[in-house]
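[1] Okay, here's the prediction I keep looking at, along with the sequence it came from:
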Amino acid sequence: MEIAKSRELLARQWVKVQPSVLAFIIASSPQFSDAEDLLQEVAAEVALRFDDYDPKRPFLPWAIWIAKKKLADFYRSHQRDRLLCVGESIDALAEACNRVQGMMSEEQQALRDCLASTSGRTRDLLVLRYTQEMKPRHIAEKVGMTAASVRVALSKIRTALSKCVKSRLDLDAR
């Protein structure tokens, strides 16, 4: 794989899974400061080993596998032998992180689908608020509404999107 494309793939994959990897490390380490250090070690190891990653497989389990190795090294180096069943606990936690990441991906896809079905003023308001990051009063000036009307419209749009996402997830679950 071309180096620039490989770096881009690494960056995109890491940004997606980093919160889950951090949550896994925080839950598995004794102190937050240890978790911060471990996350940096995992990020470096992921970058060093990225050529070994198979892009046809999910990235999060691979990154968690590296995190588990770094955690094992951490506990060995700190002689934390008083912690029993750490391996089983860490494995269960890793599996939970993988499940949560999968659920988040399904929700994100459902939201993308729901957003794709919007049009007209709804689409315009969403773009102005969330893509252009405009405040309701600036949106109001731009589209000829009051700020209060913009806030109400955005609230209704968010509610409709939430219902749409739940509906799509329910359909997928069947």
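    Cool, got the structure.
[2] switch to C-alpha atoms for all contacts and neighbour counts from now on
    Fine.
[3] Now for the residue nearest the centre of the chain, which secondary structure element holds it?
    The centroid of the chain falls nearest to residue 16 when counting by C-alpha atoms, centre = their mean (4.7 Å). Following DSSP states H and E, one finds residue 16 within helix 3-28.
[4] any idea how far residue 84 is from the residue nearest to the centre of the chain?
    Residue 16 is 32 Å from residue 84, where distance means C-alpha to C-alpha, to the nearest Å.
[5] just residue 112 next, same as before
    44 Å.
[6] more crowded one of the two?
    Neighbours per residue (other C-alpha atoms under 10 Å) separate residue 112 from residue 84, with residue 112 holding more: 13 against 9.
[7] name the helices or strands packed onto whatever helix or strand that one lives in?
    Element membership for residue 112, per DSSP H and E: helix 86-116. Other helices and strands packing on helix 86-116, by 3 or more C-alpha pairs under 8 Å, 6 or more residues apart in numbering; DSSP states H and E, are helix 3-28, helix 59-77, helix 147-173.
[8] and the comparison structure, right after this:
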Amino acid sequence: MDETTRQATRQWTLAQPAVSAFVASAVRDFRDRDDVLQNVAIAVIESYESYDANSPFVPWAIGIAKRQVGLYLRRRGRDPLVFDDDAVACLALAFDEEAQARSAAFDFLADCIGRLDGRARTLIDLRYRDDRKPAAIASQLDMTPNSVAKALQRIRDQLRECIHQKSFEADIQ
């Protein structure tokens, strides 16, 4: 596999849940949905060389999905429950905005996690980086599983508040 195909595959793997949700919002039949999503995946891989690496991948992939959904809808044009082009464009815009918001939230999350220290950072690293369950963490840190679970909940609340605050500050600017 060449490097371009490898990069395209990596990017597609990360974008696929958002693109799949977009396709599912416009294509109601699950068999057709799978076919459209496969066509999107093929189109993304085939046109990856035209992708500008300086722009976000998910909106670019949703743009390709929008065209594939449009082709599907034109083929199904006589179906009264099919969206028109304007409705699909609105859905694409909404998914693009959501993808950008999630991208920003992930950036904020990384910064908020970076601000954790001491036991909070250790607990988060053990739970999410090392994928350990509370019982395993508890035995390692000489805690009870219940206290680990409660501490993780408090840390998640703290991270959620940090992300919310950063989002609010970003909206003000």
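    Thanks, I have the structure now. No experiment lies behind these values; they were computed from the predicted model shown.
[9] After superposition, what is the TM-score?
    Overlay of the two chains. TM-score (TM-score structural alignment, normalised by the length of the second structure): 0.90; 172 aligned residues with a C-alpha RMSD of 1.9 Å.
[10] if we can go back for a sec, which residues in the second structure does the next helix or strand after the helix holding residue 112 of the first structure align to?
    Using DSSP H and E, the next helix or strand after helix 86-116 of the first structure towards the C-terminus is helix 120-126. Helix 120-126 of the first structure corresponds to residues 118-124 of the second structure when matched by TM-score structural alignment.
[11] Give me the contacts around that stretch.
    Outside of stretch 118-124 of the second structure, the residues within contact range by C-alpha atoms under 8 Å, 6 or more residues apart in numbering are 113, 137, 148, 151, 152, 155.
[12] Buried residues of the helix holding residue 112 of the first structure, list them for me.
    For helix 86-116 of the first structure, a neighbour-count test (16 or more other C-alpha atoms under 10 Å) marks 86, 90, 93-94, 97-98, 101, 106-107, 110-111, 114-115 as buried.
[13] That helix vs the second structure, mean deviation?
    Superposing on the second structure and averaging over aligned pairs (mean C-alpha distance after the TM-score superposition for the first structure), helix 86-116 of the first structure comes out at 0.5 Å.
[14] does residue 9 of the second structure really touch residue 46, like I thought?
    No - here residue 9 of the second structure lies out of contact with residue 46, judged by C-alpha atoms under 8 Å, at a distance of 10.7 Å.
[15] who has more neighbours, the two?
    The residue with more neighbours, out of residue 9 of the second structure and residue 46, is residue 9; 16 against 12, by other C-alpha under 10 Å.
[16] To which residue of the first structure is that one aligned?
    Using TM-score structural alignment, residue 9 of the second structure pairs with residue 11 in the first structure.
[17] With residue 36 of the second structure instead?
    Residue 36 of the second structure maps onto residue 38 in the first structure, by TM-score structural alignment.
[18] SS state for that match?
    Three-state call for residue 38 of the first structure (DSSP: H, G, I helix; E, B strand; the rest coil): helix.
[19] that older thread, just the helices and strands packed on helix 86-116 of the first structure: most buried one?
    helix 59-77 (a mean of 18; mean count of other C-alpha atoms under 10 Å).
[20] What's the match for residue 135 of the first structure in the second structure?
    Residue 135 of the first structure maps onto residue 133 in the second structure, by TM-score structural alignment.
[21] Who are the contact partners of the nearest residue to that match once chain neighbours are set aside?
    When the adjacent residues along the chain are set aside, residue 133 of the second structure lies closest to residue 127, with 6.3 Å between them (C-alpha to C-alpha, 6 or more residues apart in numbering). Contacts for residue 127 of the second structure (C-alpha under 8 Å, 6+ apart) come out as 133, 134, 137.
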